[in-house]
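Below is the structure, and that's it, no one-letter string:
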């Protein structure tokens, strides 16, 4: 088990009760949002239904309305219960890592990186059952509405935080393992017209700083950190920080350090 070096303990894992409690408090304190929040968190609701409604609200299009998308999303989450469970783990990751996030509900309602990742999980499922055109349409809709461009075939673990989510680009054969933090304008891209397995593999516990570009079928080793603005063109060993253009190792970490959790962006 990894060791978190944060100065305060992580909040408890979110569940439906925690979210509905926070929702009730928001309804009381901000009447303008009361109807919206009640629509996601009725007394007889579930987290899966709330997530489907939220995403359908965000991603509906003129000819593909909320009801159509919500029904599709509900079917997908019913077929793969792991999607909702991963979303709860993602919420816990955001709440524990982002100092500007005051609650699970805040992350759920307002953080587009969270929404982009959950929509990707649905698109990835659709891709896996050969509904490729639907998967690509949904991925493109996420790109247009939210600003994160993630190929539906990309494999992304749980406990992942897209901080802001704007400008994130993740290619078809990329892998992002559990417990990774990715800041804005990060690219996990290919090198050009090379086919096959051509995108980065980001291992457990990695933090990738804003604007970093990681190019090609290379590996970012577990518990390593890519500094903001770096361009990474070769494998990165575990437990280190890389920086620069092209990126070079500038620091070796204690093996217990998990950059995705500490969110320490210093070199």
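Received it, and whenever you're ready, just let me know what you need. Just so it is clear, the structure is predicted and the values come from calculations on it, not from any experiment.

alpha carbons only for contacts and neighbour counts from here, please
Fine.

separation between residue 132 and residue 142?
15 Å (CA to CA, to the nearest Å).

the more surrounded of these two?
Neighbours were counted for residue 132 and for residue 142 using other CA atoms under 10 Å; residue 142 has more, 24 against 17.

what's near enough to touch the more buried one?
Going by CA atoms under 8 Å, 6 or more residues apart in numbering, residue 142 touches 59, 116, 119, 148, 149.

same check, this time on residue 253
With CA under 8 Å, 6+ apart, residue 253 has these contacts: 239, 240, 241.

Any chance of TSV for the residues you listed, columns neighbour count?
As requested, the contacts of residue 253 are exported to TSV (neighbours: other CA atoms under 10 Å):
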residue	neighbour count
239	22
240	24
241	26
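
In helices, which of the residues you listed fall?
Using DSSP state H, no member of the contacts of residue 253 falls in helices.

Just put those residues in JSON lines and tack on distance to residue 73.
Below are the contacts of residue 253 laid out as JSON lines (distance: CA to CA, whole Å):
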{"residue": "239", "distance to residue 73": "38"}
{"residue": "240", "distance to residue 73": "39"}
{"residue": "241", "distance to residue 73": "39"}
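
Can you flag which of those belong to strands?
Members of the contacts of residue 253 lying in strands (criterion: DSSP state E): 240, 241.

Let me know the closest of the contacts of residue 253 to residue 45.
residue 239 (42.6 Å; CA to CA).

The closest one is in contact with residue 207, isn't it?
No: under the criterion of CA atoms under 8 Å, residue 239 makes no contact with residue 207, lying 11.0 Å away.

Use this one as the comparison:
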């Protein structure tokens, strides 16, 4: 993804507010919800923290608690907001069904679940284990997406459709990865139990399963319902069960 296509969080916030103002003017009914979600806040961090609280909390007390934890994380680690902005813009760049930023922010549960994970990851690495697991549990219950706080996920990541995604502890996912629904990424029962490492720009199709101490190379593609338990070279497409490779780049020596 070209760096020039990525706006800083301040510019992104101005664009979101502009989109929200247009939406509110065009639809008085929808406009009330937009005003509460976007226009009532001073910056992107406040709006995103409130959105996480609203989606994860089942009552006013729980919503306030989740919002407070998210605000603390964003205040303590501002690059979480820059990453959240990159994730949001990745959706607009890769999803042909949308052209604006406001709809995925307000309505794409994969985006909210990913930002809730980033807060839980921040909590986990500061020793707040129970609270981090609470974020994971509520995201799993409410959004049907379970990402362990001990996973590591890069920026500009897009969870498309997202229902049924499970990402286990210590999984490593690089930048610019796209993951569709019903994907499982985690460890096997074999010891030592180690987790997959997903490279930059990887596309993972719906229903795929990626297990064990393996690496998926940069810009590889994993087909729908594929089961992967061994390394996939960079640039290759993996399909089927047992897996087979197609469309691999020619070796440099052959070129």
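Looks like it arrived, so ask away. None of these values were measured; they are calculated from a predicted model.

if we can go back for a sec, ok, the contacts of residue 142 of structure 1 in structure 2, which still hold?
Retained in structure 2 (both residues aligned by TM-score structural alignment, their matches' CA atoms under 8 Å) from these: 59, 116, 119, 148, 149.

ok, how many other residues are close to the fourth one?
By the other CA under 10 Å criterion, the neighbourhood of residue 148 of structure 1 contains 29 residues.

Would you map the helices across the stretch 101-250 of structure 2?
102-107, 109-124, 129-143 (DSSP state H, counting those that start in this stretch).

and the kept ones among the contacts of residue 142 of structure 1, which are buried?
59, 116, 119, 148, 149 (16 or more other CA atoms under 10 Å).

Give the equivalent position in structure 2 for the third one.
Residue correspondence, TM-score structural alignment: residue 119 of structure 1 in this structure matches residue 116 in structure 2.

show me the contacts for that match.
Residue 116 of structure 2 sits next to 52, 70, 135, 136, 139 when contact means CA under 8 Å, 6+ apart.

Report the separation between the third one and residue 118 of structure 2.
When you say that, I think you mean residue 135 of structure 2. Distance from residue 135 of structure 2 to residue 118 of structure 2, by CA to CA: 10 Å.

What of the second one?
For residue 70 of structure 2, the distance to residue 118 of structure 2 (CA to CA) stands at 9 Å.

And for the last one?
Note on residue 139 of structure 2: its distance to residue 118 of structure 2, by CA to CA, is 12 Å.

Double-check residue 238 of structure 2 against residue 231; I have them as touching.
No: using CA under 8 Å, residue 238 of structure 2 is not in contact with residue 231; the gap is 10.1 Å.

ok, residues contacting stretch 64-71 of structure 1?
Residues from elsewhere that reach stretch 64-71 of structure 1, judged by CA under 8 Å, 6+ apart: 52, 53, 55, 56, 57, 59, 60.

Show me what residue 34 of structure 1 aligns to in structure 2.
Per TM-score structural alignment, residue 34 of structure 1 is aligned with residue 31.

And residue 170 of structure 1, by the same measure?
Per TM-score structural alignment, residue 170 of structure 1 is aligned with residue 167.

show me the residues around that match that make contact.
Residue 167 of structure 2 neighbours (CA under 8 Å, 6+ apart): 146, 147, 148, 151, 184, 185, 186.

repeat that for 10 Å
145-153, 173, 183-187, 195-196, 210 (CA atoms under 10 Å, 6 or more residues apart in numbering).

Please determine how far it is located from residue 228 of structure 2.
Taking CA to CA, one finds residue 167 of structure 2 at 14 Å from residue 228 of structure 2.

Would you state the strands of the stretch 51-200 of structure 2 in chain order?
145-147, 152-153, 158-159, 165-167, 172-173, 178-179, 184-186, 197-198 (DSSP state E, counting those that start in this stretch).

Kindly state which of those strands is positioned closest to residue 103 of structure 2.
strand 158-159 (14.2 Å).

With structure 1 overlaid, how far apart is the closest one on average?
With mean CA distance after the TM-score superposition for structure 1, strand 158-159 of structure 2 departs from structure 1 by a mean of 0.3 Å once superposed.

Which strands or helices does that strand pack on?
Helices and strands touching strand 158-159 of structure 2, by 3 or more CA pairs under 10 Å, 6 or more residues apart in numbering; DSSP states H and E, are helix 79-94, helix 109-124, strand 178-179.

Looking at these, spot the one closest to residue 24 of structure 2.
That would be helix 79-94 among those, by CA to CA, at 20.6 Å.

and for that closest one, what span of structure 1 is it aligned with?
Taking TM-score structural alignment, helix 79-94 of structure 2 hits residues 82-97 over in structure 1.

Same check on stretch 221-231 of structure 2?
Stretch 221-231 of structure 2 corresponds to residues 225-235 in structure 1, going by TM-score structural alignment.

how far does the matching stretch sit from the chain's center?
19 Å (CA atoms, centre = their mean, to the nearest Å).

same thing with stretch 73-84 of structure 1?
17 Å.

As a markdown table, the contacts of stretch 64-71 of structure 1 with distance to residue 16 of structure 1 would be great.
What follows is these, written out as a markdown table (distance: CA to CA, whole Å):
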| residue | distance to residue 16 of structure 1 |
| --- | --- |
| 52 | 14 |
| 53 | 15 |
| 55 | 17 |
| 56 | 19 |
| 57 | 20 |
| 59 | 23 |
| 60 | 25 |
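
now, among these, which is nearest to residue 254 of structure 1?
So of those, ranked by how close each gets to residue 254 of structure 1 (CA to CA), first place is residue 55, at 39.5 Å.

which residue lines up with the closest one in structure 2?
Per TM-score structural alignment, residue 55 of structure 1 is aligned with residue 52.

List the contacts of its match.
With CA under 10 Å, 6+ apart, residue 52 of structure 2 has these contacts: 63-64, 66-71, 111-113, 115-116, 119, 135, 139.

picking that back up, pull up the gap between the match of residue 119 of structure 1 and residue 7 of structure 2, please.
21 Å.

How about residue 25 of structure 2?
25 Å.

Taking the contacts of residue 52 of structure 2, tell me the two that lie furthest apart.
By the measure CA to CA, 64 and 111 form the most distant pair in those, at 19.9 Å.
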